[in-house]
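Trainee: the sequence isn't on hand, but the structure is:
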């Protein structure tokens, strides 16, 4: 009996405390705390604030936001689906190049495109000036500073989200969907509407959902157009009215709208399954002839010109006129601050993403997966909301620290945590954790238990296994995650604008300040730098697409 108990004790190692779910929930708290702080403001409604909002603010905000979201959703759906169907199913001159060139507008932030659109097409811009020289007046030209102008600009900036996902869907169907429709006696047009579009529904819902989230989260574009939405109202309530409670109340409404959108997107997909129409190899595209081929090429060129090439050309022209007078030592600090923030955020967020991926891989996977789902929710939340949600508890903690230190007789500065890089990095972590977690998790899934078992049989402990097995295999995923976070932080505006230390200007802040004053030429240099950095992930994405 004693021998059997001894053998059982030797066979069963002592049970260790599993810390992985706790780590996952600790990381999730970075996102959950700001969201809960913002939503908690609804539990203590300020009647005077709500009366003011209901009478003077909310009606126009709701109308503007509804028009913007609906218009951009319809515009990106029409543009993205038509271009995706054209490049996936048909063959025409330049098709292979357009397949990846049409994704280039992703490299240009919407607020940069907005500044170029106003500078080009406003009454005093070069286009309307030329029209007045030719036709004596330009009153018939639609005003760019309008609701339609905002919708058009954001449609041109965001259509690649729908285009890339829809093209992926159509490539799996391709000509086979039309052949299946022909067997059923349907025309090519009927086959598109009754076969191809229903089969592509999950991709289209996903693309439009991304567009709507980006639209609701946008601050720079609507601020450039002076088009009031919830994000601009949050900023004005905080920095113009100095009313953090009003900003929190508005942010809570926006959070509920975004969460409702995410829930709708998940419910819309449901448990349906969609399968491609055959897997016997890639289907040959249908070759267009004559005027149809010319029209297809012209349509792709027109969209690329409006969304990317003309704006880039205008930015280069403006930058050339001011580079001698405007480029000075300040730009060194703009670039240094931008790179420092983006690099620090990339290191922090990738580290958190790696820890979260390890937690999901652990023994207690269910709890960790729930924590990971909540932790990555921040990507769907506007940056202005997260800025408010991070600042409020940080300010409260700051006041407690100062009071405690003063009670001990210490001399304290007016603020310890507020107005520091810590607040910015926490907000970046909550916003972009999903960007780091997804590629890291995908790379983690390629490490099989057999590989780990083989490493353990060779006597590798946990630490050695991390350095000699996991990190070499995860290198590609971690590099992709770091690159994506770096570029996203470089382009990010509301968090940087609302939480930066005093005098801490970046390229995106410089663009906002110059466009706010209508100085489009001075905004060209930092905007061009942001676009160049944004081309990196688009180039990598195009390379991956070509290798499939």
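Mentor: All right, it came through fine. In this text, all values refer to a predicted model and were calculated from it rather than measured experimentally.

Trainee: please make it C-alpha for all contacts and neighbour counts, starting now.
Mentor: Fine.

Trainee: packing partners for the host helix or strand of residue 433?
Mentor: Taking DSSP states H and E as the definition, residue 433 sits inside helix 421-444. The contact analysis (3 or more C-alpha pairs under 8 Å, 6 or more residues apart in numbering; DSSP states H and E) places helix 421-444 against helix 20-40, helix 329-361, helix 365-375, helix 383-407, helix 471-491, helix 494-499.

Trainee: from those, which stretch is densest packed?
Mentor: Greatest average neighbour count among the helices and strands packed on helix 421-444 goes to helix 494-499 (a mean of 24), per mean count of other C-alpha atoms under 10 Å.

Trainee: chain center to it: distance?
Mentor: 15 Å (C-alpha atoms, centre = their mean, to the nearest Å).

Trainee: likewise for stretch 464-483?
Mentor: Relative to the mean C-alpha coordinate of its chain, stretch 464-483 is positioned 24 Å out (C-alpha atoms, centre = their mean).

Trainee: what's the answer for stretch 275-287, then?
Mentor: 32 Å.

Trainee: below is structure B, check it against A:
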């Protein structure tokens, strides 16, 4: 009678492991005392208002920018037909391959005071001083985030518009509505839930970012958490800032969930989206060129120019690049990525199988916790992991808990699993959704059940979904910066960490090599995603 309890126990342990970072941050408020109150008052009178105002301004500009750019591109490739439309459909995903901090390094190297653009303009026109505004500023960061994150809105808005918009716009045309009114009254209301969900995702990425804001010297909550912990050595202040950031992310996550529910409702009655009378409106002449320009501009700003800017130092002088150390950085990144991806896929398979076979409250709760991890910023995960370690050291000084978390890869892999488990889980669950339940019944009638059912029946049908899940987790781990930078053990620098350190030391030419490697790795899921989108009708 004890054997059935073992899986429940393991599920509870897994749920505890996943929830520790958030629980550790919230538990810091249990240590509330006079010193903590004094720290909070000092923060409120000094940096807290600046963190809040800067984050609010940045998020406002980014939200407006990604909504406009993403919706405009989605509307062009979905509602209209023009030369190059099929190419733009997948090319608009390319900025997903470039981490935002890599875009920031590339623009800084080219546009800074000593960069080739300003130096060339000063030499050509005999000017002195700064020619263009400083790129390392709040507007510069907003520019980077808009063109790095607009694909979130583009993907969701394109899916929403592709379901019904063309069909309903054709009906509105037959009723005499002009094109502008058809877009305002039909297409945009249909895309509104998708745009809101995409904006929420982009804002969560903006708030979680450390590389761009830290490099540009912008005082956001994420940067403040690291300053409080590493510079001021004040874990209570770091936990309080992490709690504030977590509350904002929770609001954005609730907005994203609400928008996704409205999106599913609006697309459930899809009508005849693929019928012959719901084709995109053909464009010729000036309107076609305008649509091409609208789609080409974000690709140019978010992918083409950053890649060209990073290729410049490689083409200029290959000898200055750290080729000897690049192999070590790449091997560290690949090793952490493979370990984390393998563990994430294995756990996701077990969770998805358990949810399919026995969807009890414990299983649903653990799966729900695993799905929340991607919304938790890396800064919060770091604080949530290190705080319990510090408490354990105080209670049991002889227990080497800090060594296992910060002296080995255990801590950083733990953070990766918390952060990216939901990526693997969603991919595996999508694979399970294509396996009919009748197949399980047939297998049980033939005497196959338990883990044999997973290994012999489900696994052959889930290989592609599991491979996609592993690829997505691998790429996310390769690009992850905040958790890796703090929790990595000694002599385990990764490509992301080294690119940040070289850029911070103004060695932007040397930072180009690891940055380009991250871009090449990031192209893998983009190619996979573009193939998936092309395989769907409409």
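Mentor: Sure thing, it's come through. Owing to the predicted nature of the structure, the values given are computational and were not obtained by experimental measurement.

Trainee: circling back to that earlier point, out of the helices and strands packed on helix 421-444 of structure 1, which is closest to residue 118 of structure 1?
Mentor: Residue 118 of structure 1 lies closest to helix 471-491 among those, at 19.6 Å (C-alpha to C-alpha).

Trainee: what's that closest one aligned against in structure 2?
Mentor: The aligned range for helix 471-491 of structure 1 in structure 2 is 459-479, by TM-score structural alignment.

Trainee: next: stretch 451-458 of structure 1.
Mentor: The alignment of stretch 451-458 of structure 1 onto structure 2 (TM-score structural alignment) covers residues 439-446.

Trainee: identify the residues contacting that stretch?
Mentor: 449, 453, 457 (C-alpha atoms under 8 Å, 6 or more residues apart in numbering).

Trainee: neighbours around residue 430 of structure 2, how many?
Mentor: Close neighbours of residue 430 of structure 2, defined as other C-alpha atoms under 10 Å, add up to 14.

Trainee: same check, this time on the one 4 residues further on
Mentor: Residues contacting residue 434 of structure 2 under the criterion other C-alpha under 10 Å number 10.

Trainee: is it located within a helix, as I assumed?
Mentor: No. Counting by DSSP: H, G, I helix; E, B strand; the rest coil, residue 434 of structure 2 falls outside a helix, being coil.

Trainee: residue 102 of structure 1 matches what in structure 2?
Mentor: Per TM-score structural alignment, residue 102 of structure 1 is aligned with residue 92.

Trainee: for residue 124 of structure 1, same thing?
Mentor: Under the alignment by TM-score structural alignment, residue 124 of structure 1 pairs with residue 114 in structure 2.

Trainee: next: residue 297 of structure 1.
Mentor: So, by TM-score structural alignment, residue 297 of structure 1 is matched to residue 292.

Trainee: give me the contacts around the helix or strand where its match lies.
Mentor: Following DSSP H and E, one finds residue 292 of structure 2 within helix 286-299. For helix 286-299 of structure 2, the surrounding residues in contact (C-alpha under 8 Å, 6+ apart) are 69, 72-73, 76, 82-85, 88, 91-92, 94-95, 147.

Trainee: then stretch 210-226 of structure 2?
Mentor: For stretch 210-226 of structure 2, using C-alpha under 8 Å, 6+ apart, the contacting residues are 50-52, 54-55, 100-101, 104, 136-138, 141, 207-209, 237-239, 241-242, 245, 379, 481-482, 500, 503-504.

Trainee: which of those residues fall within helices?
Mentor: Judged by DSSP state H, helices contain the following of the contacts of stretch 210-226 of structure 2: 50-52, 54-55, 100-101, 104, 138, 141, 207-208, 237-239, 241-242, 245, 379, 482, 500, 503-504.
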